[in-house]
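Novice: below is the structure, and that's it, no one-letter string:
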């Protein structure tokens, strides 16, 4: 599980990120990001819409899988900013862990260059 220091919640924070952030897209995921110089550490949110899966159990499983990929990549990220990983395809639930991990790492490295 990702520590609370690295997570953010709330419609205000996400709304600001959606309005002002930049996006990097792949076939299954979108990463919205914006620099936040007031923060010491990066903050992450994972958004899985009910349009992807109606079942909360499956949406939470997707969320946990992505948070785990982020947790493993955290020591390699240096920029402080706000990032939201938005799931755009139901394929993420059945995707092999190695493939999901490489996809998330690739997007995070584009959003947070060293």
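Specialist: In hand now; what should we look at? These figures come from a predicted structure and were not determined experimentally.

Novice: drop to CA atoms for contacts and neighbour counts, all remaining ones
Specialist: Will do.

Novice: and what about the residue lying closest to residue 2 once chain neighbours are set aside, helix, strand or coil?
Specialist: With C-alpha to C-alpha, 6 or more residues apart in numbering as the criterion, residue 2 has its nearest non-adjacent residue at 5.7 Å, and that residue is residue 71. Put simply, residue 71 is helix when judged by DSSP: H, G, I helix; E, B strand; the rest coil.

Novice: isn't residue 71 up against residue 1?
Specialist: Yes - counting by C-alpha atoms under 8 Å, residue 71 touches residue 1, with 7.3 Å between them.

Novice: more neighbours: which of these two?
Specialist: residue 71 (14 against 10; other C-alpha atoms under 10 Å).

Novice: what about the more buried one, distance to residue 105?
Specialist: Distance, residue 71 to residue 105, using C-alpha to C-alpha, to the nearest Å: 10 Å.

Novice: the structure to be compared is supplied as follows:
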């Protein structure tokens, strides 16, 4: 199951807003930008560059794993944020998901 449409960033202007006004948190595998929004819900966007993950199959797999982790673990815990998660380095899926939990925890404090 995927994130609902109301919890996704889809428009270019939303991504641009997060990149222009947001704060950054960096890990070994992920780069997260986040900014407070006026909505009463979190919205997430995912960027998986073709430079890092050459095959579309790999990009889609990483995007699905990140989206599922956010949906199951973080959707109720984070409010009023627009968050863009960028994968900037290849790694084992479990390592990437562990780092995602750690970085999202640092945002939520």
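Specialist: Okay, I see it. Everything numeric in this text was worked out from a predicted model, so none of it was measured.

Novice: TM value for the aligned chains?
Specialist: Superposed pair, TM-score by TM-score structural alignment, normalised by the length of structure 2: 0.89. Supporting alignment: 108 aligned residues with a C-alpha RMSD of 1.5 Å.

Novice: ok, back up a step: alignment lookup: the residue nearest to residue 2 of structure 1 to structure 2.
Specialist: With TM-score structural alignment defining the correspondence, residue 71 of structure 1 maps onto residue 71 in structure 2.

Novice: distance of its match from residue 20 of structure 2?
Specialist: 25 Å.

Novice: same question, residue 11 of structure 2
Specialist: For residue 11 of structure 2 relative to residue 20 of structure 2 (C-alpha to C-alpha), the value is 14 Å.

Novice: go on, residue 29 of structure 2?
Specialist: Taken as C-alpha to C-alpha, the span from residue 29 of structure 2 to residue 20 of structure 2 is 22 Å.

Novice: give the closest residue to residue 41 of structure 1 in space, chain neighbours not counted.
Specialist: Using C-alpha to C-alpha, 6+ apart, the closest residue to residue 41 of structure 1 is residue 80 (5.0 Å).

Novice: secondary structure element holding the residue nearest to the spatial centre of structure 2?
Specialist: For structure 2, the residue sitting closest to the mean C-alpha position, by C-alpha atoms, centre = their mean, is residue 85 at 2.9 Å. Taking DSSP states H and E as the definition, residue 85 of structure 2 sits inside strand 81-87.

Novice: which parts of whichever helix or strand comes after that strand are buried?
Specialist: Remark: after strand 81-87 of structure 2, the chain's next helix or strand is helix 93-107, criterion DSSP H and E. Buried residues in helix 93-107 of structure 2, counted by 16 or more other C-alpha atoms under 10 Å: 96-97, 99-100, 103-104, 107.

Novice: repeat for stretch 14-25 of structure 2
Specialist: For stretch 14-25 of structure 2, by 16+ other C-alpha under 10 Å, it's 14-15, 18-19, 22.

Novice: thinking again about what came up before, and the residue nearest to the centre of structure 2, what is it in contact with?
Specialist: When contacts are counted by C-alpha atoms under 8 Å, 6 or more residues apart in numbering, residue 85 of structure 2 touches 30-33, 44-47.

Novice: make it 7 Å
Specialist: 30-33, 45-47 (C-alpha atoms under 7 Å, 6 or more residues apart in numbering).

Novice: quick check: the farthest pair among the residues you listed?
Specialist: Farthest-apart pair in those is 30 and 45; separation 12.9 Å (C-alpha to C-alpha).

Novice: circling back: do you know how far the residue nearest to residue 41 of structure 1 is from residue 40 of structure 1?
Specialist: 6 Å.

Novice: which one's more surrounded, these two?
Specialist: Higher neighbour count among residue 80 of structure 1 and residue 40: residue 80, with 17 against 13, using other C-alpha under 10 Å.
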